[in-house]
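Participant: this is a predicted model, with the sequence first.
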Amino acid sequence: MTVSGTQRKHYITDWDPEDVEAWDKGNAAIAKRNLVWSIICEHVGFSIWSMFSALALLMGPQYGISLDQKFVIGATATFVGSCLRIPYTQATAIFGGRNWAIFSAVVLMIPTGLTLMLMMNPGEFGFGWFLFVAALTGFGGGNFASSMTNINAFYPQRLKGWALGLNAGGGNIGVPAIQLVGLFVIWIASDKPEILCAIYLVLLAVAGVGAAIYMDNLDHQTSSGRAMLDTLKYKDTWLISLLYVGTFGSFIGFGFAFSQVLNISFTANGATKPALAAAQIAWIGPLLGSISRPYGGKLADRIGGGKITMYCFAAMIAASSILVVASAMSDANDKKITGGTLTAFVVGFVLLFIISGIANGSVYKIIPAIWEHKAKINPGLNTLGKANWSRSMSGALIGIAGAFGGLGGVAINLVLRDSYKSNQSATQAFAIFMAFYVVAALVTWWFYVRRSIETPSNSAATSDAPTADPANPAPVIP
């Protein structure tokens, strides 16, 4: 491994994370430094992406935005951020991980500045303006894919579960972080939500400067548009994407919607300041879900990504059943929200956040193991070719799965909106979520738990593995 100091600063060539000796002699420190600043940039990006989840509690009647429209604003931000994850996956290979991290931080100053303008002028800008600016905040959602692809290239297979989980979890904490800042703004100046935007303009500047100073570009970032097309030929791509809809889709969807559900519930419960009451609780679930994510990766490293993911979906079925029962009881009580119902809502949602966080980490552990296995049983690739192909396909699937996962968040916001609009309660939405988790649990069991085969992390599988078809190999149980 060499670091170029003459041709291009912060450019590393011949990086081999699987070289244990080089890793122990300094590569680990380099990877850790890039991981730290990758987390910071992704963290701020997530905060900007979920900015309107915090601002929704600060936008009073003077802004002219209805509850129904607030759900649509959240869905718009989630949708754009999800779609951008696909091109963002390619960005590190084209521009370099460090360079793209700098750009990602700087470009988010545009929607943050525009949001500040909207907040400072209540009633002067219509719903269309809010949708436009919410769409621009979606650029923060794209950060996840480029950051994860970048870190995937820095770390060896044996540490990917922990590293990717830590990177993603640190980014996910951006959701509760901005909600806590929003709570702070409510306390000190509820009539000045623009303070929230001003704080994040400063944080974006810090992230961009830090990335410029401390991050590096790698010469072997191999994610490409061709790799993305190639991944679509494998059923594992679609299966992983489905599972990620249930894990990350739940996290980001509930992250946007939880504060509004609480606000509705506290209002129905007769709270004098429902927005403040909701803000005091809304950040807890996303925070615990973010913290739990790295441990999902670590558990998957030890027990297996398939098994941990299946257990998580089973637990999410139980957690969502709490919401279904509590909401149905409220419906039977003439839509009245009692203290017991509120408690059940909070407990059910917090459990879903924690479990989906763990499952986020375990699903991402499966991805590199799938392609490592497929590479090893492909006789048409030499040793270097296997490593490069596996890395490229892993990065591509990270982007695809991340995009599909984010679309799950869109669905959650729209399903909740439709449920409240048609039934004045969320019972229908909660039942749909529970049914999806049942399907996801069955898919995980059938493809990634039911049968077990040798994998790169626990075997010495070679390219001449018997009876394996590299175009459609047996399911991988990481």
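Facilitator: Good, I have the coordinates.
Participant: rest of the way, CA atoms for contacts and neighbours
Facilitator: Will do.
Participant: show me where the stretch 201-350 of the chain has its strands.
Facilitator: Using DSSP state E, counting those that start in this stretch, the strands of the stretch 201-350 of the chain run over 217-218.
Participant: let me see the ranges of the helices in it.
Facilitator: Remark: helices assigned in the stretch 201-350 of the chain by DSSP state H, counting those that start in this stretch are 225-231, 235-269, 274-282, 284-303, 305-332, 339-376.
Participant: now the ones you listed in JSON lines, please, with extra columns for mean neighbour count and distance to residue 408.
Facilitator: Shown next, in JSON lines, are the helices of the stretch 201-350 of the chain (neighbours: other C-alpha atoms under 10 Å; distance: least, C-alpha to C-alpha, whole Å):
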{"stretch": "helix 225-231", "mean neighbour count": "16", "distance to residue 408": "20"}
{"stretch": "helix 235-269", "mean neighbour count": "24", "distance to residue 408": "4"}
{"stretch": "helix 274-282", "mean neighbour count": "21", "distance to residue 408": "20"}
{"stretch": "helix 284-303", "mean neighbour count": "24", "distance to residue 408": "16"}
{"stretch": "helix 305-332", "mean neighbour count": "22", "distance to residue 408": "15"}
{"stretch": "helix 339-376", "mean neighbour count": "25", "distance to residue 408": "12"}
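Participant: adding another structure so you can compare the two:
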Amino acid sequence: MTATVAATGQQSESFSHQKRGRWLEHWEPDNAKFWESGGKLTARKNLAFSVFAENLGFSVWVIWGTVVTSMGAAGFDFLAGLGKGNPTAVSNALLLTSTPTLVGAALRIPYTFAIPKFGGRAFTAFSAAMLLVPTLGLAYFVNQPGTPMWVFMLLAALAGFGGGNFSSSMANISFFFPEGKKGAALGINAAGGNLGVAQTQLVLPLLITLGTHLTAKDPAGYRFGITLSVLVWVPFILIATFGALRYMDSISTAKSDGKSYKLALTNRHTWVMSFLYIGTFGSFIGFSFAFPTLIKANFPDLAKIGWITTLGNLAFLGALVGSFSRPFGGWVSDKVGGAKITVFVFGGMSVAVAAIMAALELKSFPLYLAAFLVLFVLTGIGNGSTYRMIPSIFSAEAKKYAAEHDMDLTEAAASAKRQAGAAIGVIGAIGASGGYLLQQALRLSNINFGSMAPAFWTYAAAFIVMASVTWFFYLRSSFAIGRVPSLAYAKV
């Protein structure tokens, strides 16, 4: 009996790191000896392959945001005249760019549950391999000039699988790291994915330009350029798939917590934060998809400036600054409080939209670009601050519940962490759907009013409403001091 206990105790403290992937029957990252003896190396190995695969997921997810700007020149009539602001072409472009956003958002919840079901290694390999379908499909059909728009709509929907990768990747990595290191690991994982948007919007225009220079600046040349820009991802997808299968691990004890999901779904704060995340991440991903189309439609004369056109009219800068500002949002929220930063972000976003409208009136591209970059920076900061709020809110709620029901505080804290993790999956999915709503609002405004201005002014008003909601629920003294006493000390 004694020997068995000793052996069990020894097993719980030791771990052997291996380069090759495997099923981990025992995983105890919060045990310091276990972590230092090999657990840390294994966790970091899995994080590296996860970031690589997720980065490719975002890259394929956003690929249509850039491709549509060249398909008119490639001979597809439903996008002809996009560079001249043709309302039908603009509407079709926004429909094609918003479809992956909607599918990616819808897949985020089932992808969260896939990790406990299939294991991190197998599902990361599967989700990476799935990216071959929309890329190879687009490379084929873009070379068939008579292809109808519905085929490209289907391919755009399949690209949405790249957006679902975020949830499975985040869920998987959360199991590998101890509580004190999860925040940094998940931040790296998220930032690595978000950067895929910027790299796609930078690389694709360069490759399309290269393709047309290698052939001719005619429809066939543009089709070759688009094909080149799409196929460039295929070798990386194959590497990510092989790397996940060979080197990543699966944790057998990683189980989904259905009870926590039910509790999170019945908690009003899950839905309040989902609404706020529509404003931050929904704006980031929605404008990231639409930005190349908006620039080309509103400033067609940029096509005369070769280097700007080659760099995709600088659209990649938006996603780039938004990705890098996200960690800063989390850091400053730790110092000041997530709710205060979120109110500031929404107020600033409303002002940035007003500046965008002024730039369109003045026909000033420098002001337009600068205002949009400010908007993207604020969305990134808001992504970090809202994510910082979620665990604090659930922790404060748990403390209040424990005090009212004479419940053990440690047990309440553990329950709060599980509920916060479940809520993040729901909030992430709903927030991503905001990107679809944003682009559809632009499209419908353009169809019904002949201008996107009504949609933009609606965004400005919505951001003010979101700032008010943040204040009402998380900054009012009645909430911080009365209804949830501990929230005043939680730096929400």
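Facilitator: Perfect, thanks for sending it. Here the structure is a predicted model, which means the values were calculated and not measured.
Participant: distance to residue 156 of structure 1 added to the helices of the stretch 201-350 of structure 1, as CSV?
Facilitator: Shown next, in CSV, are the helices of the stretch 201-350 of structure 1 (distance: least, C-alpha to C-alpha, whole Å):
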stretch, distance to residue 156 of structure 1
helix 225-231, 20
helix 235-269, 21
helix 274-282, 36
helix 284-303, 12
helix 305-332, 17
helix 339-376, 10
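Participant: looking at those, spot the one closest to residue 132 of structure 1.
Facilitator: Taking C-alpha to C-alpha, helix 235-269 is the member of these nearest to residue 132 of structure 1, at 17.1 Å.
Participant: off-centre distance for the closest one?
Facilitator: The chain centroid and the centroid of helix 235-269 of structure 1 are separated by 11 Å under C-alpha atoms, centre = their mean, to the nearest Å.
Participant: how much does it stray from structure 2?
Facilitator: Its matched residues in structure 2 lie on average 1.0 Å from helix 235-269 of structure 1 after superposition (mean C-alpha distance after the TM-score superposition for structure 1).
Participant: now the longest helix seen in structure 1 on structure 2. Mean distance?
Facilitator: In structure 1, assigned by DSSP state H, the helix with the most residues is helix 383-423. Following superposition, helix 383-423 of structure 1 is found to deviate from structure 2 by 2.7 Å on average (mean C-alpha distance after the TM-score superposition for structure 1).
Participant: that helix - contacts with which helices or strands?
Facilitator: In terms of contacts (3 or more C-alpha pairs under 8 Å, 6 or more residues apart in numbering; DSSP states H and E), helix 383-423 of structure 1 is packed against helix 67-95, helix 139-154, helix 225-231, helix 235-269, helix 339-376, helix 427-448.
Participant: return the residue of structure 1 aligned against residue 338 of structure 2.
Facilitator: When structure 1 is aligned by TM-score structural alignment, residue 338 of structure 2 is paired with residue 305.
Participant: quickly note the distance from the residue opposite residue 454 of structure 2 in structure 1 once aligned to residue 220 of structure 1.
Facilitator: Residue pairing (TM-score structural alignment): residue 454 of structure 2 is matched to residue 428 of structure 1. With distances taken as C-alpha to C-alpha, to the nearest Å, residue 428 of structure 1 is found 48 Å from residue 220 of structure 1.
Participant: output the residue interval of structure 2 matched by stretch 83-95 of structure 1.
Facilitator: The aligned range for stretch 83-95 of structure 1 is 106-118, by TM-score structural alignment.
Participant: the matching stretch vs structure 1 - mean distance after superposition?
Facilitator: Following superposition, stretch 106-118 of structure 2 is found to deviate from structure 1 by 0.9 Å on average (mean C-alpha distance after the TM-score superposition for structure 1).
Participant: pull out the buried residues from that stretch.
Facilitator: Across stretch 106-118 of structure 2, burial judged by 16 or more other C-alpha atoms under 10 Å covers 106, 107, 108, 109, 111, 112, 113, 114, 115, 116.
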